[in-house]
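S.K.: just to be clear, the model below is a prediction. Sequence and coordinates:
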Amino acid sequence: MPTYWSIASASFRQYSTYRMATAAGVFTNTIFGFIRASILFAAITTAGGELSGYTIAQAATYVWLGQALLAPIEAFGTREVSQRVHQGEVAVDLLRPTSFLGLYYAQKLGRSAFLLLGRGIPPLVIGALVTGLALPEDPLSYLLGAFSLLAAITLAFLADMMVNLAAFWLIETRGLTVVYTAVMNLLSGFLIPILWFPDWLLGIARATPFPSMIQTPIDTLSGRITPLEALPLLGVQAGWVLVLAVAAHLMLRLGVRSMEVQGG
């Protein structure tokens, strides 16, 4: 455990040095937040002030929490592992005295912690000052929201890792990454709340782990659902974490075996 803590701390310090990139990320997140907020406000106003349970204040909270969580969850995915697989550098990772997935998960947690503080909180504060936020009154919502956020980061890591591990069998994974990112951003509830989906698309979304990556932590942290209503959703998150963890471990084992058979 001390080893992984050191890795996470090093990852946090590493990303804290990218000050210009952080400032640019805050600016971009804030601008897109205002654009998204204006679109949702227009839709709700046209619907008469409420749309599928969302008021203007709730929509503002949904937008700014989504912008705050975008960077730490890394909704657009990463390509580091797939590149290391294609370049053969993954062999070095597999020889380290740490778990392969544990190593990258620790890096992810350290990186996400900085991105939440450096790129997530500032747009949220700006949004709160400009449009206002509808925050929960029950302190338990914040505690459950923290657990939900950790589960969301874990789910996003495992799903993204599975896309990267496909590099053991695919020569190029950019196309797969693009498809994954598009599907994830739609079904996770990042673009619009999943309750705004037609019934058939809502059913598809709820059959995937994607809503657990964005919609669930937003709903929990915003207080749109009560702590009692949040508990089953946290259970769903935990179930998906288990499923994706098993799947990622299986893909890694099969990928390593494939590499060994080919003489890698």
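M.R.: It's in.
S.K.: when you work out contacts or count neighbours from here on, use the C-alpha atoms and nothing else.
M.R.: Will do.
S.K.: wait, Arg177 sits on Leu165?
M.R.: Arg isn't right for residue 177; it's Thr. No. Using C-alpha atoms under 8 Å, Thr177 is not in contact with Leu165; the gap is 11.3 Å.
S.K.: looking at these two, which one has more neighbours?
M.R.: Leu165 (23 against 18; other C-alpha atoms under 10 Å).
S.K.: and the residue nearest to the spatial centre of the chain, what is it in contact with?
M.R.: Nearest to the mean C-alpha position of the chain, by C-alpha atoms, centre = their mean, lies Ile73 at 2.8 Å. By C-alpha atoms under 8 Å, 6 or more residues apart in numbering, the contact list for Ile73 reads Ser112, Ala152, Ile153, Ala156, Phe157, Met213.
S.K.: quick check, nearest of those to Ala68?
M.R.: Ser112 (11.1 Å; C-alpha to C-alpha).
S.K.: try this one next to it:
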Amino acid sequence: MYATLFVLGFRRWSAYRAAALGGAFTNCVFGLIRSAVMAAVVAGAGGALAGYDATTSATYVWLGQALIGPVQLFTWTELAQRIRTGDIAIDLARPADPLLSYLAADLGRAAFSLLPRGLPPMAVGLLATGLALPHAVAPYALGLASVVLAAALSFACRWLVNLSAFWLLDLRGPMTLYLVLSGVLCGLVVPVHWFPGWLAALAAATPFPSMLQAPIDVLMGRAGAQAVLLQLLWLIGLLALGRAGFALGARKLVVQGG
């Protein structure tokens, strides 16, 4: 059943091919801007900063732009909307776990996004700045697992934010706060390795670096199985928390007619 939901999630998002290509074009444009800024920062630091030179910092940017779509670092309010309208009652009546059902569909979305949203930024990066990527196969195999875990982690975090709709109904405040915190602490703006000590410690206490910094580090060969294991531990903990939060919210749910 969950495999079918995965396929349906893939098919659902593959219907919006023009939107996916438009998103890839936007990611490429921002990649050119961000790589230029990062190169200027590295040059201002003397040619190297926290282990990044001009080429590796550009590679970091292009991998980040390629993963924005699959990992889905931005807003998602589908669950909150169903809670607000009462349609969540249909999900509760289905013979399937709502958390796992939404997760399977979201992983299908991520699988589709890998090609149209991931390949164009990498191709532009290769032509524009060059890429510093490993020549061995192992980092890419481990990196694929890391990307899958990052996408699942992102979903688990967005699921938790959406659960606040059981109590708040209006999700704009929590979602805006989440987008700001996750965008900074995951390494989307600058690598987490560039953070001052106090901010790096704060980021390490959250799952956000495991959503972007970790898969990029693994794909670049800067991290290995330990980073993937940390992602897995965060995912298990957040899914357990998401299941408990959903059960708590469902107990107080009241919809018209029952």
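M.R.: Thanks, I have the structure now. As the structure is a prediction and not an experimental result, all values here were calculated from the model.
S.K.: that older thread, sort out for me which of the contacts of Ile73 of structure 1 are in strands.
M.R.: Of those, none are assigned to strands by DSSP state E.
S.K.: quick one, helices of structure 1?
M.R.: With helices called from DSSP state H, structure 1 shows them at 2-16, 19-46, 56-73, 80-87, 90-95, 100-115, 121-130, 139-165, 174-187, 199-206, 215-222, 227-261.
S.K.: quick one, which of these gets closest to Pro193 of structure 1.
M.R.: When the helices of structure 1 are compared by C-alpha to C-alpha, helix 215-222 sits nearest Pro193 of structure 1, at 7.0 Å.
S.K.: which residue in structure 1 aligns with Val192 of structure 2?
M.R.: Matched to structure 1 by TM-score structural alignment, Val192 of structure 2 sits across from Ile194.
S.K.: swap that for Ala40 of structure 2, sorry
M.R.: Per TM-score structural alignment, Ala40 of structure 2 is aligned with Ala42.
S.K.: next up, the contacts around the nearest residue to Ala250 of structure 2 once chain neighbours are set aside.
M.R.: Leaving aside its sequence neighbours, Ala250 of structure 2 sits nearest to Phe166 (C-alpha to C-alpha, 6 or more residues apart in numbering; 7.8 Å). Residues in contact with Phe166 of structure 2 (C-alpha under 8 Å, 6+ apart) are Ala80, Ile83, Arg84, Gly249, Ala250, Lys252, Leu253.
S.K.: which of these sit farthest apart?
M.R.: Ala80 and Lys252 (14.9 Å).
S.K.: which one of these two has more residues nearby?
M.R.: Set Ala80 of structure 2 next to Lys252 and count neighbours by other C-alpha under 10 Å: Ala80 wins out with 23 against 10.
S.K.: quick one: the more buried one from Ser164 of structure 2, how far?
M.R.: 8 Å (C-alpha to C-alpha, to the nearest Å).
S.K.: overlap in contacts of those two?
M.R.: Shared contacts of Ala80 of structure 2 and Ser164 (C-alpha under 8 Å, 6+ apart): Leu171.
S.K.: residues in contact with Ser11 of structure 1?
M.R.: Ser11 of structure 1 sits next to Gln107, Lys108, Gly110, Arg111 when contact means C-alpha under 8 Å, 6+ apart.
S.K.: may I see these organised as CSV, with neighbour count and distance to Val241 of structure 1 added?
M.R.: CSV is the format used below for these (neighbours: other C-alpha atoms under 10 Å; distance: C-alpha to C-alpha, whole Å):
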residue, neighbour count, distance to Val241 of structure 1
Gln107, 21, 18
Lys108, 22, 15
Gly110, 24, 19
Arg111, 24, 19
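S.K.: just the closest of those to Ala146 of structure 1, please.
M.R.: Gly110 (15.5 Å).
S.K.: trace that closest one over to structure 2, please.
M.R.: Alignment note: Gly110 of structure 1 maps to Gly108 in structure 2; criterion TM-score structural alignment.
S.K.: help me confirm that its match comes into contact with Ala3.
M.R.: No. Using C-alpha under 8 Å, Gly108 of structure 2 makes no contact with Ala3, being 9.0 Å away.
S.K.: intersection of neighbour lists for these two?
M.R.: Contact criterion C-alpha under 8 Å, 6+ apart; residues shared by Gly108 of structure 2 and Ala3: none found.
S.K.: any idea how far the aligned residue in structure 2 for Ser52 of structure 1 is from Val41 of structure 2?
M.R.: Mapped onto structure 2 by TM-score structural alignment, Ser52 of structure 1 lines up with Ala50. As for Ala50 of structure 2, its distance to Val41 of structure 2 is 12 Å (criterion: C-alpha to C-alpha).
S.K.: more neighbours: which of those two?
M.R.: Using other C-alpha under 10 Å, the more surrounded residue of Ala50 of structure 2 and Val41 is Val41, with 17 against 12.
S.K.: if I look at Thr30 of structure 1, how far off is Arg79 of structure 1?
M.R.: 25 Å.
S.K.: neighbour count winner among these two?
M.R.: Thr30 (23 against 17).
S.K.: spatially, and excluding backbone neighbours, which residue is closest to the more buried one.
M.R.: Pro123 (5.1 Å).
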